[in-house]
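# The following comprises the amino acid sequence and a computationally predicted model.
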Amino acid sequence: MTKFRLFAALLSTAAFGMASCSDANSDNSAVQAAAKSDSAIPFKIEQTATFDEPWAIAVEPGTGLLFITERGGTIKFYDPKSGQIGSVTSGIPKVDYGGQGGLGDIVFAPDYAQSGMVYLSWAEAGAGDTRGAAVGRGKLSCDGTTSCSIDGLQVIWRQTPKVSGRGHYSHRIAFSPDGQYLFISSGERQKKDPAQDLSNTLGTIVRLLPNGTPAPGNPFADRGGVSDQIWSYGHRNVLGLKFDSEGRLWDLEHGPAGGDELNLVEKGKNYGWPLVSGGDDYNGDPIPDPSTRPDLQKAAISWTPVIAPGDFIFYSGKLWPEWKGQVLIANLKTTSISRVSVANPEKAEEIARYSFDNRLRDIAEAGDGTLWVIEDGKSAKLLHLTPQQ
């Protein structure tokens, strides 16, 4: 029986109708309750370009170009000034496309202005009917305004082990604010128990040096093997990974039938999956509630019914000052943006929820404080959000 233990305040605008979210690739299937009405939507929405199954947006430092990965294995870029779309024509890795797999995250290196390095994640085929997440880096080179390449792409990390199935890769990438450490979310690949096993990296967040080697000082390095990569464990499917302005790492995680989570990620902590959850198994089998295991790390906020988050940002406050430091989440299941306060990091609060027509996959903030949001699926629209006049 699905838990309704925690129900964050659900606030939604009536400006956009809710669309059906049933999808073969959906990470959650719980029915979302109707949201309450909110005040007028606080932004104008401009529809720009369309993309094919986009997964991630990254704003190129200096130019403001938007680089967008498409799960089938392509990368395109959009120029907000001209409206022109270009493509990365070479250097993209071969991906194992299917289910939730394909090309994933794209992140510019902290020293991108000097190095030109860009980091990618993707689903990679293994021996037999196995696959796993991989992360690589290479130098981005652009020729004119419509064509780029990634030169010298090298794999620097692989999820261990490769397993069967095509779900829960996670493979989000984040650099520490000082640029010294590379964090990668590694999903438990729908296998559950490995998330509690420190001899593999399934269901973990790993902490590496920018070249992919394990970072010194990781909490389980003395165990040997790939445990020297692990920063935290007990995770399910982490589709958001970001640092806040205070240098704290947060993740955004899919639960099963209930129990999506926003977590403050700390060194060596166990986040409980599959021992506990705010949700139950899809077949209705109960999972113990987090309150039954006070020794495990608790979520800052969880959602039942689910929101099925795509990704999130911490907003700067440039154009919406009252949002400074708050979390903006692009949601798949609820076709919405959730705005969450983490002023109390132990008990976050959903302040508002703004409804859209379609599933939202990712969100990014431009240098001027405006927002870019990409829909999910085929013919997904890139949306530009600016303040209401």
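Yep, it's here.

# all contacts plus neighbour counts: C-alpha atoms, from now on.
Will do.

# How many neighbouring residues does residue 113 have?
Using other C-alpha atoms under 10 Å, residue 113 is surrounded by 12 other residues.

# Secondary structure element holding it?
For residue 113, the element it lies in under DSSP states H and E is helix 112-115.

# Tell me how far that helix lies from the chain's centre.
The gap between where helix 112-115 is centred and where its chain is centred comes out at 24 Å by C-alpha atoms, centre = their mean, to the nearest Å.

# Could you list the buried residues of that helix?
residue 112 (16 or more other C-alpha atoms under 10 Å).

# In terms of secondary structure, what does the following helix or strand past that helix contact?
Following the chain from helix 112-115 toward its C-terminal end, the next helix or strand by DSSP H and E is strand 117-125. Identification of packing neighbours for strand 117-125 by 3 or more C-alpha pairs under 8 Å, 6 or more residues apart in numbering; DSSP states H and E yields strand 103-108, strand 131-143, strand 170-175.

# Turn these into a markdown table, including distance to residue 75 and mean neighbour count.
Putting these into a markdown table (distance: least, C-alpha to C-alpha, whole Å; neighbours: other C-alpha atoms under 10 Å) gives the following:
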| stretch | distance to residue 75 | mean neighbour count |
| --- | --- | --- |
| strand 103-108 | 9 | 26 |
| strand 131-143 | 12 | 21 |
| strand 170-175 | 16 | 27 |
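
# before we go on, here's another structure to hold up against the first:
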Amino acid sequence: MRLSSRSAAWPAIHVSALVLALAVSSAPAAGQVVPPGVSLRTVATGLANPWAVAFLPGGEFLVTERSGTLRVVDAGGKVSAAVAGVPRVASGGQGGLLDVVTDARFETNRRIFFCFSEPAGAGASGSSTALARATLSADARSLQDVQVIFSQRPKVESSLHFGCRIVQAADGNLWLTLGERYHRKDDAQKLDNHHGKIVRITPDGAPLADNPHAKQAGALPEIWSYGHRNPQGATLGPDGKLWMHEHGPQGGDEINVPQPGRNYGWPVITYGENYGGGKMGEGTAKAGMEQPLHYWVPSIAPSGMAFVTSDRYGSAWQGSLLVGSLKFGTLHRLELNAGKVVREQKLLEGNGGRIRDVRQGPDGFIYLLTDSRDGKLLRLQPGN
């Protein structure tokens, strides 16, 4: 039994849709629901449990596979051999090679950041989420100058809830989302560890001097916000703020816009319940703990997150927030007004793929990854 959000089906949301293909051709495939005028196209296949996609100049893609492999997909969909230089990962359960992003100045420095489940050193046990920096070689065949710039503390025996989404702010600094490792859920309320936290660091891995707990005795200076469960979606909003979502237990998946020093409640408050049923925590609200911007009951098992800022899909989609669902293989489009969710549209219902990542590319198109042994890189393509 998987110990992340996996509960009964979300009630159907009726949307006007066409039945379209999961292929570069436009032949229909029964059960695939997308908006009118938009087709779902396959860019690449044969990816083994892909977890994240980043974009390279010239139309290439950088894709992580959870087993620990980094690959390059060219503009024609050809998947490369493994990129050399990836450090050893604790692959198993939900762990492995996870998120990857390119630096804002990649075209001049070829720098990337990636996070992974890092095994303990010789003679020790356990694992934690780590963030590494590296330079992608000019031929994109190897990583050079690999350096782990942050390691979650402490390492624990668990293959669950690593979190591991990276967002680079406009100032070049980084946010990293960190899961509470499931069995250590109570750690999410304590500031002497990194479990169930979002951290904010420089590209060299140092905590920022203006972080909310930087001068607080007994608190780790990297912490930005706390009380999180298993955050597997994060993105920079058009407002310049960090937006993220996290898995609840049976229900209570949340979207938050985490503010510095704020407590987001896990495991004290939640809209979910214990696995198998029964109350979790103290209820849904408590003084000093933040309410989610939006939540799902039952769970959709969210992963991946992106804002639509391009005009590729028309004005109705601009400003929408897209969230993928692992459980249902659906893409959720959230319309926002004054920072509030005012409408939710469920897309791609019945496509049979676990959506792991959602990104807007530099070309303005939306790209998706499906998490399976034969995972796919897909593009939402305007036009029938």
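Nice, I can see it. Because the structure is a prediction, the values reported are computed rather than measured.

# sorry, back to before: quick one: closest of the helices and strands packed on strand 117-125 of structure 1 to residue 36 of structure 1.
The closest approach between residue 36 of structure 1 and any of these, judged by C-alpha to C-alpha, belongs to strand 170-175 at 30.7 Å.

# what angle do the closest one and strand 131-143 make?
Taking axes from the mean of the first three to the mean of the last three C-alpha atoms, to 10 degrees, one finds strand 170-175 of structure 1 and strand 131-143 inclined to each other by 50 degrees.

# List the contacts of strand 170-175 of structure 1.
The set of residues external to strand 170-175 of structure 1 that reach it, using C-alpha atoms under 8 Å, 6 or more residues apart in numbering, is 104-107, 109-110, 121-122, 133-135, 181-187, 237-243.

# repeat for stretch 39-53 of structure 1
The set of residues that contact stretch 39-53 of structure 1 without belonging to it, under C-alpha under 8 Å, 6+ apart, is 12-15, 70-72, 78, 83, 354, 376-388.

# how far does it sit from the chain's center?
Here stretch 39-53 of structure 1 shows a centroid-to-chain-centroid distance of 19 Å under the convention C-alpha atoms, centre = their mean.

# can you tell me the distance between the two ends of it?
31 Å (C-alpha to C-alpha, to the nearest Å).

# Which residue in structure 2 aligns with residue 304 of structure 1?
Structural correspondence for residue 304 of structure 1 with respect to structure 2 (TM-score structural alignment): residue 297.

# burial of residue 206 of structure 2, as a residue count?
As a measure of burial, residue 206 of structure 2 has 14 neighbours, counting by other C-alpha under 10 Å.

# about what we covered before: give me the stretch of structure 2 that the helix holding residue 113 of structure 1 matches.
The aligned range for helix 112-115 of structure 1 in structure 2 is 106-109, by TM-score structural alignment.

# post-alignment, that stretch versus structure 1, mean distance?
Average distance between stretch 106-109 of structure 2 and its aligned residues in structure 1, after superposition and using mean C-alpha distance after the TM-score superposition for structure 1, equals 1.6 Å.

# neighbouring contacts of stretch 137-151 of structure 2?
Outside of stretch 137-151 of structure 2, the residues within contact range by C-alpha under 8 Å, 6+ apart are 72, 82-86, 110, 118, 128-136, 203-206.

# In it, which of the residues would be classed as buried?
Within stretch 137-151 of structure 2, the residues that count as buried by 16+ other C-alpha under 10 Å are 140-143, 146, 148-151.

# now the aligned partner of residue 140 of structure 1 in structure 2: how far from residue 175 of structure 2?
When the two structures are superposed using TM-score structural alignment, residue 140 of structure 1 falls opposite residue 136 in structure 2. Separation of residue 136 of structure 2 from residue 175 of structure 2 (C-alpha to C-alpha): 21 Å.

# burial of the aligned partner of residue 345 of structure 1 in structure 2, as a residue count?
Superposed on structure 2 with TM-score structural alignment, residue 345 of structure 1 falls opposite residue 339. Look at residue 339 of structure 2: counted by other C-alpha under 10 Å, it has 10 neighbours.

# wait, doesn't residue 195 of structure 2 sit right on residue 187?
Yes - using C-alpha atoms under 8 Å, residue 195 of structure 2 and residue 187 qualify as a contacting pair, with a distance of 5.8 Å.

# any shared contact partners between these two?
residue 180.

# Wait, a helix at residue 291 of structure 1?
Yes - using DSSP: H, G, I helix; E, B strand; the rest coil, the secondary structure at residue 291 of structure 1 is a helix.

# How much space separates the spatially closest residue to residue 267 of structure 2 that is not a sequence neighbour from residue 271 of structure 2?
Nearest-residue entry for residue 267 of structure 2: residue 281, 5.8 Å, with adjacent residues in sequence omitted and distances by C-alpha to C-alpha, 6 or more residues apart in numbering. Taking C-alpha to C-alpha as the measure, residue 281 of structure 2 and residue 271 of structure 2 are separated by 10 Å.

# Residue 65 of structure 2 too?
Look at residue 65 of structure 2 and residue 271 of structure 2: by C-alpha to C-alpha, they are 32 Å apart.

# what's the neighbour count on residue 161 of structure 1?
17.

# Spatially nearest residue to it (excluding sequence neighbours)?
Leaving aside its sequence neighbours, residue 161 of structure 1 is closest to residue 200 (6.6 Å, by C-alpha to C-alpha, 6+ apart).
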